[in-house]
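Novice: Build the 3D model from these lines:
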Amino acid sequence: MRFFLLLLLTICLTSCQKESQVDPKIILSGKVEPGEAGFLRLETSARFKYHNQPELKLDLQVQKDGSFRDTIEIKEGHYILQTGNNEVNLYLKPGDDLQLKLNNGNISYDGEGAKENTYIKERDSLIAVVGGNNFYQYFSKLPEEEFLQYANSLEEQRLEVINRHGEMDLHLQKTERLWANVEKAHKFYNYSFTRETVETSYVASKEYPDPLAELDLNDEDLLHVGLFPMLIYSHFGNIASDNGMEEWEYIVKDSFPITNSEIREVAFYTTAVFSMKSFEKLDEFYQKSQEFIQDKKLKEVITKQYLALKELSPGKPAPNFTLRNMKDEPVSLIDFKGNFVYLDFWASWCKPCIEEIPAFKKLQKKYKNDKIFFVSIGIESNKESIQRLIEKHELNGIHLFDPSKEKELKDAYSVSGIPHYVLIDKLGSIIESFAMKPSDPQLYNQIDNLLE
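Specialist: Have a look, this model is predicted:
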């Protein structure tokens, strides 16, 4: 009898486990109105993607009548559906059977996953209304009390939308609440710095909130919030600097406030990506990274950046390249041998790059008769974007472009963000692989000394 009951229990547990297993695939189907979209493409969202969410890029087949249906193996997370000239944010998880209807730019949902994506649609509508303001144009101009009230109201509006969709997936609810919390913390953190650019005498009041006070910094779900790594990078980076340490040294200390190993690893990695170029203890940092980082892919990125920096140290030969100019003629770095070269990696979509244009033109004008060439390398997918900007801002100098060599060139010069500047001597060797920007007055002193 005991054996029989045990057998029944085993069968029950096995069948229950089978029933609870979630199909790793989703069914995505629907219909677009004629002329609404010639193609559909599903890809991972760069802005909202979850931590460790794999990259996905998939074209969906649209039939002549506008219908489409595809079965896709997918991980839980945030995706973008490109529909012709429009983009729609989607939240997808294994087991979904989501039906979409696109009509005159509007989208509606049905089936498993509809509740979550109806929420995403409402969230995006709210972001479109209140998300356009940035610190330099709006927040930094507000007095402290008014800013705090506004930042709190933005969080409340996000939370109200989440609360109205209380039947949606619980994990999505949690991560969306964390997004609202982190966005407010990010605003709190940045205001105290940006306000000083408007009111030089500004000092935060005693009542000014601690930006991180409402966050459980050991909650791994915070890693699903794209702003979180940058928030802790900025916050703890300042603490490290105030205590005479490089950022990575603080993170590996036993006294570091975050104890969760995965979050500490992400904090260390984020610091490496954004600050490695300025580390004075570069070799010591790299040795520690190999002990501290467990994720193989993160280790590989750090190693690649470290080796690139070692190859870009002063006196090392600058990596040669051959790109195309605006006349589609080949131009190589070695063509400028015997002259100093100032490389500018930029793009038409890069706001900080555009902001440097007046200073860059002034720099070129001052040294137009000297033995220094100013070479702008466009990080663009098409030449027309560069040409339009050249004409709009009446830019001179040498403009190069070749999307087929973009990744190779960025890796060679360790370009993790733009604008990025490199200064090269007459022999083709590196002077500075992370040179000063055109608007930095010290750059003029440096160039004057080189030309003497």
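Novice: Could you use CA atoms for every contact and neighbour count after this?
Specialist: Will do.
Novice: what are the ranges of the helices in the stretch 1-150 of the chain?
Specialist: 2-20, 114-130, 144-164 (DSSP state H, counting those that start in this stretch).
Novice: Whichever helix or strand comes after the longest one vs helix 114-130, what angle?
Specialist: It refers to helix 144-164. Once the chain leaves helix 144-164, the next helix or strand it forms, by DSSP states H and E, is helix 170-198. In terms of direction (axes from the mean of the first three to the mean of the last three Cα atoms, to 10 degrees), helix 170-198 departs from helix 114-130 by 10 degrees.
Novice: Between its first and last residues, how far does stretch 402-417 reach?
Specialist: Across its full length, stretch 402-417 reaches 18 Å between end residues, using Cα to Cα, to the nearest Å.
Novice: Please identify the buried residues of that stretch?
Specialist: 402-403, 406, 409, 412-415 (16 or more other Cα atoms under 10 Å).
Novice: Just the ones in helices from the residues you listed, please.
Specialist: 406, 409, 412 (DSSP state H).
Novice: Leaving out the residues flanking it, which one is nearest to the first one?
Specialist: When the adjacent residues along the chain are set aside, Glu406 lies closest to Ile379, with 6.8 Å between them (Cα to Cα, 6 or more residues apart in numbering).
Novice: List the contacts of the one you found.
Specialist: By Cα atoms under 8 Å, 6 or more residues apart in numbering, the contact list for Ile379 reads 345-347, 401, 403, 406.
Novice: Let me have the helices of the stretch 1-150 of the chain in TSV, extended by distance to Gln364 and mean neighbour count.
Specialist: Converted to TSV, the helices of the stretch 1-150 of the chain look like this (distance: least, Cα to Cα, whole Å; neighbours: other Cα atoms under 10 Å):
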stretch	distance to Gln364	mean neighbour count
helix 2-20	66	11
helix 114-130	39	16
helix 144-164	41	16
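Novice: let's see this one next to it:
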Amino acid sequence: MIKILAITQFLLLLSSVMIWGKSTFSAQLASFPSAEYRLVYQQNMLNAYRGEVLAQGKSDIHGTFSVSFSITSPQPLLLFIGNQFFKIWFTPEASLHFKEAEGRFEFNGTNALENKFLFDTRLMQPYTVNPVATSTHFEPDSQITYLSQLEKERWDQYRNTIAHQNVSPIFQSFVTGEINGFTFLQKNQYPQRFIYMTKTLRIEDIPENYYDFWQGFQLLDDATPSDIYHQSLQAFIEFKAKSKVGHSADMNELYQTEFALMDSLLKGRPLTLQRQKAEAIRFLIQYTDLNELSQKAIHTLYNDFPSSSYVVFLEKEWRKKTKTMLSSPSFQLRDSQGNLVASKDLKGKVVYIDFWGSWCQPCIALIPSSEKLQQKFKNQPVVFLFINFHDSKEKWLKTLQQRQLTGLHLKAEKENEAYFQEVFGIGEGFPRYALLDREGKLQSTAAPRPDSPEIVPLLEQFIKAEQKLSDK
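Specialist: From the prediction side, this is the model:
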């Protein structure tokens, strides 16, 4: 009896320091006292990129908290705390302690080696790394050199610290994806900052050999858990497609070429192929009106991967889009004078809607193009409607006054967001444009931007169509 009691007491003591079958994570982060935190994993389109929550709560006044959770495979987890996040490596049934002391961070436990490396190379907090050598003017050689040197430093640190340690192949794959993916993606995005943000660069101004860096891109194994690798792979496929069809090719031809490249490049990598195709199809649904191509792509994905959860998600998104198309949105918002303006008040004119915010740099960068467009259709039955989101009333009015913005400007409030997300999909990001015909019916939730060569003929098309009907 005494022996049984002793064993029971021992098991109870053991269970107080370790939860069987679970991983444990504790933190002592002095910079985050009484801070809300979430530990999540698997951020993807299926959960709107919010991730699945493993644990959440609030740290104490010393920034201390402890959680336990279950995972089935080694993978990165994201710790959101305060206004920051940390990318942490975890394995099933592991134990890790994360401590901040006098501005330094220490790791102890099962995955301490991997996480110290991620922290030291700033892969743990990728947004603390400046992605550009210079953001004031275009210097391609400096940018390539800067990112190549950063990549070299990270690989040197890998070889000097953990290359010969007992780290798993999946962690090696993850690190490869994180280091190389960051480098390739930032090199690719650098010219776009000057083309689309500052508008100080034309595509033809980019040196012919700038994109030669893509020659070093390598496919990783099918199970790599690095999200930035998958983003860089997406950019690589887009680059290969544009090289084949040209930058002036229409979206239909470009995406058909991308799908063909995916089938060729990712043969033998079914998980990666599903993910890349699903991301492309989601973009087609949310940001284009290529309905025939979208339907065909969903059907092909189903035929190739009938049990894929991506198919169920995409079919749902497609049904949601087709349900709202040709409906008549109904809303009323206040203008800069405080007057209520209803969507029904605009009936009889083509309505080009610009969803924007003063915080959205691409939105602001497109204002000159919008003003030119308004001048072109000055005497035509077209309303240029601007709906502001996520600004305070004061900030909105100040921006209107400072920039002397023209058009019809309305302010959306927090309680309006759910409706505009359901009908127009504003949660997919700004800038975003929509088009209502003169009967008030929704014709597009992915209308061309004001600087697109497609917008003028599109507006003219709906003006003429309605004029023909009125003539009858």
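Novice: hang on, the earlier thing: got the helices of the stretch 1-150 of structure 1 as TSV, with distance to Ile357 of structure 1 columns?
Specialist: Listed next are these as TSV, based on distance: least, Cα to Cα, whole Å:
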stretch	distance to Ile357 of structure 1
helix 2-20	58
helix 114-130	29
helix 144-164	31
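Novice: and of the buried residues of stretch 402-417 of structure 1, the nearest to Ala37 of structure 1?
Specialist: Using Cα to Cα, Pro403 is the member of those that sits closest to Ala37 of structure 1, with 26.7 Å.
Novice: The closest one contacts Leu409, correct?
Specialist: No: if you go by Cα atoms under 8 Å, Pro403 of structure 1 and Leu409 don't touch, sitting 9.8 Å apart.
Novice: and Gly113 of structure 1, what pairs with it in structure 2?
Specialist: Applying TM-score structural alignment, one finds that Gly113 of structure 1 aligns to Asn111 in structure 2.
Novice: quick check, Phe384 of structure 2 in a helix?
Specialist: No: residue state for Phe384 of structure 2 (DSSP: H, G, I helix; E, B strand; the rest coil) corresponds to strand; a helix is not indicated.
Novice: Going along the chain, name the helices of the stretch 351-452 of structure 1.
Specialist: 351-355, 357-366, 383-393, 406-412, 441-451.
Novice: ok, and for the second one, which residues are buried?
Specialist: The reference is to helix 357-366 of structure 1. 360-361, 363-364.
Novice: now do stretch 376-383 of structure 2
Specialist: Under the neighbour-count criterion of 16+ other Cα under 10 Å, stretch 376-383 of structure 2 has 381-383 buried.
Novice: residue contacts, Ala347 of structure 1?
Specialist: Counting by Cα under 8 Å, 6+ apart, the residues that Ala347 of structure 1 touches are 353, 378-380, 386, 418-419.
Novice: Now restrict those to buried residues only.
Specialist: Using 16+ other Cα under 10 Å, the buried ones in the contacts of Ala347 of structure 1 are 353, 378-380, 386, 419.
Novice: And for the equivalent of Ile418 of structure 1 over in structure 2, nearest residue in space, chain neighbours not counted?
Specialist: Aligning on TM-score structural alignment places Ile418 of structure 1 opposite Phe430 in structure 2. Of all residues not flanking Phe430 of structure 2 in the chain, Trp356 sits nearest, at 6.4 Å (Cα to Cα, 6+ apart).
Novice: and if you look at Ala235 of structure 2?
Specialist: Leaving aside its chain neighbours, Ala235 of structure 2 sits nearest to Leu185 (7.1 Å; criterion: Cα to Cα, 6+ apart).
Novice: got the contact list for stretch 199-214 of structure 1?
Specialist: By Cα under 8 Å, 6+ apart, the surrounding residues in contact with stretch 199-214 of structure 1 are 144, 181, 184-186, 188-189, 192, 195-196.
Novice: Return the member of these nearest to Ser278 of structure 1.
Specialist: Tyr189 (22.9 Å).
Novice: Look up the closest residue to that closest one, ignoring the ones flanking it.
Specialist: Closest to Tyr189 of structure 1 by Cα to Cα, 6+ apart is Pro211, at 5.6 Å.
Novice: For stretch 349-366 of structure 2, list every residue counted as buried.
Specialist: 349-358, 362-364, 366.
Novice: To clarify, my last question referred to stretch 254-266 of structure 1.
Specialist: The neighbour-count check on stretch 254-266 of structure 1 (16+ other Cα under 10 Å) flags 258, 262-266 as buried.
Novice: residues near Glu391 of structure 1, how many?
Specialist: Other residues lying near Glu391 of structure 1 total 10 when counted by other Cα atoms under 10 Å.
Novice: Equivalent analysis for the one 3 residues further on, please.
Specialist: For Glu394 of structure 1, the count of nearby residues is 9 (other Cα under 10 Å).
Novice: Compute the distance between it and Leu400 of structure 1, please.
Specialist: For Glu394 of structure 1 relative to Leu400 of structure 1 (Cα to Cα), the value is 16 Å.
Novice: Now tabulate the helices of the stretch 351-452 of structure 1 in a markdown table and tack on distance to Thr44 of structure 1.
Specialist: As requested, the helices of the stretch 351-452 of structure 1 are arranged in a markdown table below (distance: least, Cα to Cα, whole Å):
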| stretch | distance to Thr44 of structure 1 |
| --- | --- |
| helix 351-355 | 24 |
| helix 357-366 | 33 |
| helix 383-393 | 25 |
| helix 406-412 | 20 |
| helix 441-451 | 40 |
